[in-house]
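**Student:** take a look and give me a structure for this.
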Amino acid sequence: MPKRTVAARCAIAIATLAAAVTLQPTPAQATAKYGCPYPWVCFMKGPYKSSSAKVVAKYQDVTNYYQKVTPAASGSDWLYNSRNDDRVQLVLEEETNAPFCVRPNSTETWSIKDPSHIMIQTQSACKSS
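**Tutor:** I've put the predicted structure just below:
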């Protein structure tokens, strides 16, 4: 049996390690919940907190202003914030009160009015009311 050189053994070890590393799922893939991938804020249509609900709109840009949501988001049933550190401020249609806050990695539902505007902020805590 021929002797392998140290360099050849190292090359085989590195190739094996590289193959093993590339087969591992990324944290974002491993933590997707309700079909909503990290780092998105997803508007969902269907049963609350159910894997059968569908993502109908999603947002990921952090802004210092409110974005008007799309018609699909406006007709959604609930929201999932998959972000780890960022909160979401959500305004409902014709709402005269302050927007409500959705903490990181949490959900929110509504029943009477549809969402009209969204703002993703880098703060994680929601102010107490």
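**Student:** from now on I want contacts and neighbour counts done on CA atoms only, so please keep to that.
**Tutor:** Will do.
**Student:** how many neighbouring residues does V56 have?
**Tutor:** For V56, the count of nearby residues is 18 (other CA atoms under 10 Å).
**Student:** wait, I meant T5
**Tutor:** T5 has 9 nearby residues by other CA under 10 Å.
**Student:** who's in contact with stretch 110-121?
**Tutor:** 60-69, 73-78, 86-94 (CA atoms under 8 Å, 6 or more residues apart in numbering).
**Student:** another one to check against the first:
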Amino acid sequence: MKIHTLTRTVVSAGVVLVSVAAAALSGAAPAAAATRYGCEWPRVCFYKTEADWQARRPTATYQDMGYWQTLGSHSAYSEVVYNSRNDDGALLRMQSGITYCVKGGQTTPEFFMPVYQDGAMEELKIMDSKTC
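**Tutor:** Down below sits the predicted model:
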């Protein structure tokens, strides 16, 4: 009886170890693939300065969808915005009321935002549409 119990325990432990190893391997690859420009999926990332962009260090990230979100001091005057949400667009509303669309998987053109011809970015709305 003890041998049967011991064998059962060893087999169960082996199954658990194989399951843990498989989970670790399957979890590692998507996490690495899901990060681009230092921006984890599913987020819209803001890079305040050129140095932040070059270092792949977002200064603000957003992931809630479906409503206008007021941008804070770490995102309002950002130089680059990257949308890691492949199937969702990100609308940026400027002070002037004009909106820009950052399509899924795209960035604003590098260093586009400092021009601010339409004022600072005020709000973000993540849309359930790749093209906004």
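**Student:** TM-score for the pair, please.
**Tutor:** Overlay of the two chains. TM-score (TM-score structural alignment, normalised by the length of the first structure): 0.76; 121 aligned residues with a CA RMSD of 2.7 Å.
**Student:** give the equivalent position in the second structure for A20 of the first structure.
**Tutor:** Mapped onto the second structure by TM-score structural alignment, A20 of the first structure lines up with A21.
**Student:** just say helix, strand or coil for that match.
**Tutor:** Secondary structure state of A21 of the second structure, per DSSP: H, G, I helix; E, B strand; the rest coil, is helix.
**Student:** what of the one 5 residues further on?
**Tutor:** The assignment at S26 of the second structure comes out as helix when based on three-state DSSP.
**Student:** what's the distance between it and S12 of the second structure?
**Tutor:** As judged by CA to CA, to the nearest Å, S26 of the second structure and S12 of the second structure stand 21 Å apart.
**Student:** quick one: map V115 of the second structure onto the first structure.
**Tutor:** Under the alignment by TM-score structural alignment, V115 of the second structure pairs with I112 in the first structure.
**Student:** just A90 of the second structure next, same as before
**Tutor:** Matched by TM-score structural alignment, A90 of the second structure corresponds to V88 in the first structure.
**Student:** just say helix, strand or coil for its match.
**Tutor:** strand.
**Student:** just to check, it is in contact with S106?
**Tutor:** No. If you go by CA atoms under 8 Å, V88 of the first structure and S106 don't touch, sitting 10.0 Å apart.
**Student:** shared neighbours, these two?
**Tutor:** By CA under 8 Å, 6+ apart, the residues touching both V88 of the first structure and S106 are N81.
**Student:** the more surrounded of the two?
**Tutor:** Using other CA under 10 Å as the criterion, V88 of the first structure and S106 rank with V88 on top: 27 against 15.
**Student:** could you find the closest non-adjacent residue to that one?
**Tutor:** Once flanking residues are discounted, V88 of the first structure sits nearest to I120: 4.6 Å by CA to CA, 6 or more residues apart in numbering.
**Student:** tell me which element the one you found falls in.
**Tutor:** strand 115-121 (DSSP states H and E).
**Student:** what's the match for the residue nearest to V88 of the first structure in the second structure?
**Tutor:** Per TM-score structural alignment, I120 of the first structure is aligned with I126.
**Student:** around that match, count how many other residues there are.
**Tutor:** 28.
**Student:** how close does it get to C45 of the second structure?
**Tutor:** 12 Å.
**Student:** buried ones in stretch 81-92 of the second structure?
**Tutor:** Neighbour-count burial for stretch 81-92 of the second structure, counted by 16 or more other CA atoms under 10 Å, picks out V81, Y82, N83, S84, R85, D87, D88, G89, A90, L91, L92.
**Student:** not counting its own residues, what contacts that stretch?
**Tutor:** 36-37, 39-47, 99-108, 121-132.
**Student:** any of the residues you listed buried? List them.
**Tutor:** Buried among the contacts of stretch 81-92 of the second structure (16+ other CA under 10 Å): 37, 39-47, 99, 101-108, 121-127, 130, 132.
**Student:** this completes my enquiry, with thanks.
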